[in-house]
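**Student:** kindly return the folded structure for what I paste below:
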Amino acid sequence: MTDRPNYITPEGYRRLREEYEGLFAVERPRLVETISWAAANGDRSENGDYIYGRKRLREIDRRITWLSKRMAKAAVVNPAEQPDRTHAFFGAIVTLADEDDNRRVVTLVGEDEADASVGRISWNSPMARAIRGGGAGDVRRVRLPSGEKEFEIIAISYPVADAPQ
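**Tutor:** I've put the predicted structure just below:
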């Protein structure tokens, strides 16, 4: 793992935390109980509950370790507090148009919350690196697996900060 911070939105951090707590406080104790019950049944060499339980427990422990490391390195950045809303930075919602005027909307998010199928791309992906710092009207060239493509930044927006209650 690198020494650079793990930039993440507050929503992304909340999801990591919820997964961690669900595994650590709910799923792991339930699994340990099942393994203990299966171990008490005798011969462990042919005990499917025991064998599968131990395997699943190792998977959960690995995931818990990974999540705790990612949360420890997390640098939570709230895009709603971005002072410069005219350029694409972390958390920006960017509308792009390619050479054929096909439009797509992408949101620059942390590596752990990226999901290209819903337009959430890692702020460090080739596409995001090309558009970072750009403003509306800028044309950026991106090297994609299918070849180089040009995209024009049509619009940039950021989430609105929640009103104080």
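
**Student:** please make it C-alpha for all contacts and neighbour counts, starting now.
**Tutor:** Fine.

**Student:** residue contacts, the residue most central in space within the chain?
**Tutor:** Within the chain, the residue whose C-alpha comes closest to the C-alpha centroid is Glu113; the distance, by C-alpha atoms, centre = their mean, is 1.4 Å. Counting by C-alpha atoms under 8 Å, 6 or more residues apart in numbering, Glu113 touches Ile8, Gly12, Arg120, Ser122.

**Student:** where do the helices sit along this structure?
**Tutor:** Under the criterion DSSP state H, helices of the chain are mapped to 10-22, 28-40, 48-72, 126-131.

**Student:** isn't Gly91 up against Thr107?
**Tutor:** Yes - under the criterion of C-alpha atoms under 8 Å, Gly91 makes contact with Thr107 at 6.2 Å.

**Student:** could you list the buried residues of stretch 143-161?
**Tutor:** Using 16 or more other C-alpha atoms under 10 Å as the burial criterion, the residues of stretch 143-161 that qualify are Glu150, Phe151, Glu152, Ile153, Ile154, Ala155, Ile156, Ser157, Tyr158.

**Student:** and those as a markdown table, adding distance to Leu23?
**Tutor:** Putting the buried residues of stretch 143-161 into a markdown table (distance: C-alpha to C-alpha, whole Å) gives the following:
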| residue | distance to Leu23 |
| --- | --- |
| Glu150 | 43 |
| Phe151 | 41 |
| Glu152 | 43 |
| Ile153 | 41 |
| Ile154 | 42 |
| Ala155 | 40 |
| Ile156 | 37 |
| Ser157 | 35 |
| Tyr158 | 32 |
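
**Student:** please give the structure of this sequence too, so both can be compared:
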Amino acid sequence: MRTDLITPEGFDNLKKELNYLWQEYRPEITEKVAWAASLGDRSENADYKENKRLLRQIDSRIRFLNKRIETLTIVLPNKQQAGKVFFGAWVDIENEQGEQKRFKIVGPDEIYQRGVIEQRKDYISIDSPMARALLKKEVDDEALVNTPNGLTTWYINTINYDFV
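**Tutor:** As a prediction, the model looks like this:
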């Protein structure tokens, strides 16, 4: 599967995280490092060591986000997709026991976003077994999902998209 796909909302969230790290968080930590360094002996200065470690992590995440944002492909929902499950769809499903789930099929970058963005519990990756089983299906279709406990049958109740 392609791991470079992202929804417009996910792309905006990555840009917000990058902006937050660069414009707000990094300057705050840099200021703390400068203050701790001004206290003298850095070899036994826990504030200095901890904030330098934090600054390295921030810089690493900034580098990652800058590179990642350049390689992502934003997938806009298309009205021609209506009625079938594709990337970016909100899907309501139900199994034979009556258990219901609702989620949006997104790229891996949207599942594990960090920083100012909280992890979404109602998102699943396009690479997940559930998403792969649902792709191209329609309402009332059944999808067989391979789980650690064996095959599970899910029925599609609704499919929606966030059309812009």
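
**Student:** most packed of the helices of structure 1?
**Tutor:** Mean neighbour count, computed with mean count of other C-alpha atoms under 10 Å, is highest for helix 126-131 among the helices of structure 1, reaching a mean of 19.

**Student:** packing partners for it?
**Tutor:** Contact analysis of helix 126-131 of structure 1 by 3 or more C-alpha pairs under 8 Å, 6 or more residues apart in numbering; DSSP states H and E lists strand 139-144 as its packing neighbours.

**Student:** and the strand it packs on, which stretch of structure 2?
**Tutor:** The aligned range for strand 139-144 of structure 1 in structure 2 is 142-147, by TM-score structural alignment.

**Student:** over to stretch 22-33 of structure 1?
**Tutor:** Under TM-score structural alignment, stretch 22-33 of structure 1 corresponds to residues 20-31 of structure 2.

**Student:** now that stretch, how far from the chain's geometric center?
**Tutor:** The chain centroid and the centroid of stretch 20-31 of structure 2 are separated by 22 Å under C-alpha atoms, centre = their mean, to the nearest Å.

**Student:** can you check stretch 104-123 of structure 2 too?
**Tutor:** Averaged over its C-alpha atoms, stretch 104-123 of structure 2 has a centre that lies 3 Å from its chain's centre (C-alpha atoms, centre = their mean).

**Student:** flag every buried residue along it.
**Tutor:** Across stretch 104-123 of structure 2, burial judged by 16+ other C-alpha under 10 Å covers Lys104, Ile105, Val106, Gly107, Pro108, Asp109, Glu110, Ile111, Gln113, Gly115, Tyr123.

**Student:** could I get these as CSV with distance to Arg61 of structure 2?
**Tutor:** Putting the buried residues of stretch 104-123 of structure 2 into CSV (distance: C-alpha to C-alpha, whole Å) gives the following:
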residue, distance to Arg61 of structure 2
Lys104, 26
Ile105, 25
Val106, 21
Gly107, 18
Pro108, 16
Asp109, 13
Glu110, 15
Ile111, 16
Gln113, 11
Gly115, 10
Tyr123, 22
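
**Student:** and the most far-flung residue of structure 1 relative to its centre, how far from Arg58 of structure 1?
**Tutor:** Most distant from the centre of structure 1: Gly42, at 42.9 Å, with distances by C-alpha atoms, centre = their mean. When distances are taken as C-alpha to C-alpha, to the nearest Å, Gly42 of structure 1 and Arg58 of structure 1 turn out to be 21 Å apart.

**Student:** what's the answer for Ala74 of structure 1, then?
**Tutor:** For Ala74 of structure 1, the distance to Arg58 of structure 1 under the criterion C-alpha to C-alpha works out to 24 Å.

**Student:** show me what Tyr52 of structure 1 aligns to in structure 2.
**Tutor:** Using TM-score structural alignment, Tyr52 of structure 1 lines up with Glu50 in structure 2.
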